[in-house]
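Novice: Structural data only, the sequence is not supplied:
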């Protein structure tokens, strides 16, 4: 088992009610196993006493978007990823979680050299932006592809094709693994 100083951080990105259970007009979501995989990883991290960080998206650019803090029911964390006492929550207004005020300081406090395991929504948007940005910043990142999900982006890319493409793009800069593989690193 990793020592507390070198244990990996879990970064939960945009696992909000309105993202996990989006409106019908967004179309289907990829990754049917998202909720149980997220629950399993959070339980594992918590049982081991490893750091868990939560990031939520507040779409201030579009005040009608359900991922806006004006809509508390859809803005709140999804039940599968609800923060527990002592787990910090950071709010961002752009794609990358690393833009969220104080997230970088929290990572520095916990130890920048720790591996950061990323889970969340939407794989083709904020997870992708967060991962690429974090890699550029020099963080050691792993993305858990089946603890992330995406919505389709049109043009023949349904939710599953979109998610697969997003995860393939990330493989050029970080490790991409499945839930049952993540603890092997």
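Specialist: On my side now, so go ahead. Keep in mind the model is a prediction, meaning the values are calculated, not measured.
Novice: alpha carbons only for contacts and neighbour counts from here, please
Specialist: Fine.
Novice: packing partners for the longest helix seen in the chain?
Specialist: Using DSSP state H, we find that the single longest helix of the chain is helix 34-48. In terms of contacts (3 or more Cα pairs under 8 Å, 6 or more residues apart in numbering; DSSP states H and E), helix 34-48 is packed against strand 52-57, strand 140-149.
Novice: so can I have JSON lines of these showing distance to residue 94?
Specialist: Converted to JSON lines, the helices and strands packed on helix 34-48 look like this (distance: least, Cα to Cα, whole Å):
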{"stretch": "strand 52-57", "distance to residue 94": "7"}
{"stretch": "strand 140-149", "distance to residue 94": "18"}
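Novice: Please identify the deepest-packed of those.
Specialist: Highest mean neighbour count of the helices and strands packed on helix 34-48: strand 140-149, a mean of 26 (counted as mean count of other Cα atoms under 10 Å).
Novice: Of all the residues in the next helix or strand after that one, which ones are buried?
Specialist: Remark: after strand 140-149, the chain's next helix or strand is helix 159-170, criterion DSSP states H and E. Within helix 159-170, the residues that qualify as buried by neighbour count (16 or more other Cα atoms under 10 Å) are 159, 160, 161, 162, 163, 164, 166, 167, 170.
Novice: one more structure, for comparison:
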């Protein structure tokens, strides 16, 4: 696959609060390692990296500002500021990084970036919403599926779905709906190395 020389890696909500107990079973146990690999590849190649943090406005959320859960996971924090390329840190209070501060769309356009690779947490929420909006805005969106994860969830009518089912449904919706190309981390790394 083709990864542009200036493709931006968008790392969504890789925060400590997602490691707290009570969220239920998760999928993709290797996702954190894959996210770290993508950041390392992007930084080594001088490509731009966007670090997105969710600042929840919910009083009971571990992701609200001032709480330990709002902080980036250590492996992400340790990598911030280490790359040769441009870096953006943005915060958001909703699911899409395109509704964050500063303006992601404006930042990408100012750098003539037309392709984004999305990784992070949660597959079916902020990763999916950011990817859908990116597709709607005309970006070539690639989702590194195994560099994302989510949790078991209960919906209406007592329906329960496992994290695997939820993650796969999000991937099928993104890929099948034409919003993004959903691949694995290894595919992205090979594509980035070939550029």
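Specialist: Sure, I can see it. Just so we're clear, the structure is a prediction, and the values are computed from it rather than from any experiment.
Novice: And the longest helix of structure 1 against structure 2, how far off on average?
Specialist: Compared with structure 2 after fitting, helix 34-48 of structure 1 deviates on average by 0.8 Å (mean Cα distance after the TM-score superposition for structure 1).
Novice: what range in structure 2 does that helix sit on?
Specialist: Aligned using TM-score structural alignment, helix 34-48 of structure 1 spans residues 31-45 in structure 2.
Novice: can you list contacts of that stretch?
Specialist: Identification of contacts with stretch 31-45 of structure 2 by Cα atoms under 8 Å, 6 or more residues apart in numbering yields 9, 11, 48-49, 75-76, 79, 82-85, 119-120, 146-149, 185, 189, 192.
Novice: try stretch 59-79 of structure 2
Specialist: Applying Cα under 8 Å, 6+ apart, the contact partners of stretch 59-79 of structure 2 are 13-18, 20, 36, 39-40, 53-58.
Novice: who touches the nearest residue to residue 91 of structure 1 once chain neighbours are set aside in this structure?
Specialist: Using Cα to Cα, 6 or more residues apart in numbering and skipping the chain neighbours, the partner closest in space to residue 91 of structure 1 is residue 56 (4.9 Å). Contact analysis of residue 56 of structure 1 by Cα under 8 Å, 6+ apart lists 13, 14, 15, 16, 75, 77, 89, 90, 91, 92.
Novice: and what of residue 93 of structure 1?
Specialist: Applying Cα under 8 Å, 6+ apart to residue 93 of structure 1 gives the contacts 57, 58, 59, 60, 61, 100.
Novice: In contact with the counterpart of the second one in structure 2: list those residues for me.
Specialist: In the superposition onto structure 2, residue 58 of structure 1 corresponds to residue 55 when matched by TM-score structural alignment. Going by Cα under 8 Å, 6+ apart, residue 55 of structure 2 touches 63, 64, 65, 70, 91, 92, 93.
Novice: returning to what we had before: any of the contacts of stretch 31-45 of structure 2 buried? List them.
Specialist: Those of the contacts of stretch 31-45 of structure 2 that meet the buried threshold are 9, 11, 48-49, 76, 83, 85, 119-120, 146-149, 185, 189, 192, by 16+ other Cα under 10 Å.
Novice: Do me a favour and get the end-to-end distance for stretch 133-142 of structure 1?
Specialist: 13 Å (Cα to Cα, to the nearest Å).
Novice: Can you give the distance from it to the centre of its chain?
Specialist: In terms of Cα atoms, centre = their mean, to the nearest Å, the centre of stretch 133-142 of structure 1 is set 14 Å apart from its chain centre.
Novice: Okay, buried residues for that stretch please.
Specialist: Neighbour counts using 16+ other Cα under 10 Å place 133, 134, 135, 139, 140, 141, 142 of stretch 133-142 of structure 1 among the buried residues.
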